[in-house]
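Asks: can you look at this prediction? I've put the sequence above it.
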Amino acid sequence: MINLRHLYYFWTVAKTGSVAAAAERLHLAPQTVSTQVKLLEDSLGTPLLQPAGRRLKLTPAGSRAAAYADEIFALAEALKTSLRNSGEFAQPLRVGISDAVPKNVAYRLLAPVTELAEPVRLVCQEGKLDRLLAELALHRLDVVVADRMLPSTVRVKGYNHRLGESQLAFFAAAPLARSCRRFPACLDGAPMLLPGEDSASRLRLQEWFEAQGVRPRIVGEFDDAALMKAFGEAGRGIFPAPAVLAAEVQAQYKVKEIGRAKGVNEAYYAITAERRISHPALRLVTEAARDRLFSRSGRPD
């Protein structure tokens, strides 16, 4: 293996044109530089420099060696520059987020990653669960966050790690909230905004409506929970959201909680390709979900 120190001394001589000039730049004795270059020539089995008057010039082999040295030390400098920005080399956590998971929940689950002493770069993708699971199977994702366990119909090897669950609550802008005094009876005939059919809670909500003897007027269905909330904020209908986020939803969208669907709970899972979670950032996500997000508020009765 080539000694990089010997190569660097040779490269400096090639750049400056003489041993004396190279020695001055390197803050070394000329004899030290000359000896190191000779050791490199011996290891390569060919002369790299030859006298040209008072200066030295490259032999044909020396020209090739100098060209390689240019690339080697340019890469070394690029590495040093890049490492100054630790974020560039932070360990990535590649997360797939099912579009049925509310963005507020996804944020609260993943935010603790930014608290790690060792920097982690979050790489987030949002999409349909089946597509994200395919990416997980190809090891393009470290984890998929979903509102359901890995479906048995999907031919992907994976493991479910339960993050927690929350009861669902109903929210409405002030005018609608004032008209809903007797919950859940007030939902009968009321304009309702519901998550799309891909949401695991959609069927359970419809069954709950039937059990309560109410038939809301469904005016909108949304795969994007944030868009559903925006319509709710504008007073277009009542909408469900995890009770664990009640305070946040009310503050952000200027709406009021009008009641909770007892017995209708939305659970969240981290689906991984490995049985045991080894990524330190992902371990923090599961711990924070249990200890912070789902510790008290919004738990099912």
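Replies: It's in.

Asks: going by C-alpha atoms from here, please, whenever you check contacts or count neighbours.
Replies: OK.

Asks: residue closest to the middle of the protein?
Replies: The centroid of the chain falls nearest to Leu122 when counting by Cα atoms, centre = their mean (2.5 Å).

Asks: before we move on, what SS does that residue have?
Replies: strand (DSSP: H, G, I helix; E, B strand; the rest coil).

Asks: so it touches Arg94, yeah?
Replies: Yes. Under the criterion of Cα atoms under 8 Å, Leu122 makes contact with Arg94 at 6.2 Å.

Asks: how about Phe234, nearest residue that isn't a chain neighbour?
Replies: Quick fix: residue 234 is Ala, not Phe. The spatial neighbour of Ala234 that comes closest, neighbours along the chain excluded (Cα to Cα, 6 or more residues apart in numbering), is Ala173 at 7.0 Å.

Asks: so who does the one you found touch?
Replies: 232-235, 238, 254-256 (Cα atoms under 8 Å, 6 or more residues apart in numbering).

Asks: let's bring in a second model and compare:
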Amino acid sequence: MAALNYNHLRYFWAVAREGNLTRAAEKLLISQSALSIQIRKLEGQLGQDLFERSGRQLVLTEAGRIAFDHAESIFATGGDLLATLKQRSGGRRSILRVGALATLSRNFQIGFLRPLLGRRNVEVIVRSGTTAFLLQSLEAHRLDVALVNVAPARDAATPWVSHPIAEQPVSLIGTPKRIGKGGTLKKLLTGQPLVLPTMESSVRIGFDALVERMGWRVRVAAEIDDMAMLRLIAREDIGLAVVPPIVVKDELTSGLLVEVHQLPQLSETFFAVTMKRRFPNPLLRELISPHAALELAD
């Protein structure tokens, strides 16, 4: 195979960073047609299409995202060389792009990412958003993995795969003052105001089914879709919270909140959603594996 033409690679890198051929050509001080020719030569050598058009924008294909990551690493290494010779510190880093549902427990996210956090050679980029935003970002190769608590619907035309990585029980949790001496599950659920996830949550769906089966009437003090806010509301003693204990792990450890009952047949499953890719990010192997899932669930 002929040696890689690094001029072609740098031109590709510039276009990928700009997302626009015209702007990249202006910055590189060459014509747009000449730049297009260089990109096509690189695609011919690699045997892969690197861009596809989306309106006036150029969007990286999967092969394009891989080439871009390598180009970033290659030119960063060049910067490292200059820094070393000029007695400045530097270092190559692997990058993992993670998306998380905006309402997902921060404690869960940290637990999932813990094997990579703090490594000198790894950079973790975390973005939050809706499920639709996360799936669109996966398809556009802007994310390597998305963390959600409801597996997205899938059919033969959808390219993503949902990996169950942890299942957490759901409990009734409140302040020591509100819980007092405790009591039966029925007494607490029917006698105290409740702080619940919103109707879209799988936890809420399961909880509503539970009280319907039991024939109990409950009083809802607040419905909250953000786990961080639900955690704060529970601490403010607005009512008893129906929540996975991992969400309020720190408060349970400190005694600020108490777990009084684990709700029967009710749990929350966490999923890592990835795309079917020829070139998956190798860092994912450390996070999405049976061993990693067991550690997280413990």
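Replies: Looks like it came in fine. Note that the coordinates shown come from a computational prediction; the quantities given were computed from them, not determined experimentally.

Asks: list only those of the contacts of Ala173 of structure 1 flagged as buried.
Replies: The neighbour-count criterion (16 or more other Cα atoms under 10 Å) marks 232-233, 235, 238, 255-256 among these as buried.

Asks: redo those residues as a markdown table? Include distance to Arg204 of structure 1 and secondary structure.
Replies: As requested, the buried ones among the contacts of Ala173 of structure 1 are exported to a markdown table (distance: Cα to Cα, whole Å; DSSP: H, G, I helix; E, B strand; the rest coil):
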| residue | distance to Arg204 of structure 1 | secondary structure |
| --- | --- | --- |
| Gly232 | 20 | helix |
| Glu233 | 24 | helix |
| Gly235 | 24 | coil |
| Ile238 | 17 | strand |
| Val255 | 23 | strand |
| Lys256 | 22 | strand |
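
Asks: quickly find the element holding Val211 of structure 2.
Replies: The secondary structure element spanning Val211 of structure 2 is helix 202-214 (assigned by DSSP states H and E).

Asks: and that helix, how far from structure 1 on average?
Replies: Plainly put, helix 202-214 of structure 2 ends up 1.5 Å away from its match in structure 1 on average once the two are laid over each other (mean Cα distance after the TM-score superposition for structure 1).

Asks: and that helix, how far out from the chain's middle?
Replies: Taking the mean of its C-alpha atoms, helix 202-214 of structure 2 sits 27 Å from the chain's own mean (Cα atoms, centre = their mean, to the nearest Å).

Asks: got it, and stretch 86-105 of structure 1?
Replies: 2 Å.

Asks: what about the strands in structure 2?
Replies: Taking DSSP state E to define them, one finds strands in structure 2 at 51-54, 57-60, 94-101, 122-129, 145-148, 160-174, 193-197, 219-224, 240-243, 258-275.

Asks: any chance of these in a markdown table, with distance to Ile288 of structure 2 too?
Replies: Putting the strands of structure 2 into a markdown table (distance: least, Cα to Cα, whole Å) gives the following:
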| stretch | distance to Ile288 of structure 2 |
| --- | --- |
| strand 51-54 | 29 |
| strand 57-60 | 25 |
| strand 94-101 | 13 |
| strand 122-129 | 15 |
| strand 145-148 | 10 |
| strand 160-174 | 7 |
| strand 193-197 | 27 |
| strand 219-224 | 29 |
| strand 240-243 | 24 |
| strand 258-275 | 7 |
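
Asks: Ala24 of structure 2: which of those is closest?
Replies: For Ala24 of structure 2, the closest of these is strand 57-60, at 11.2 Å, according to Cα to Cα.
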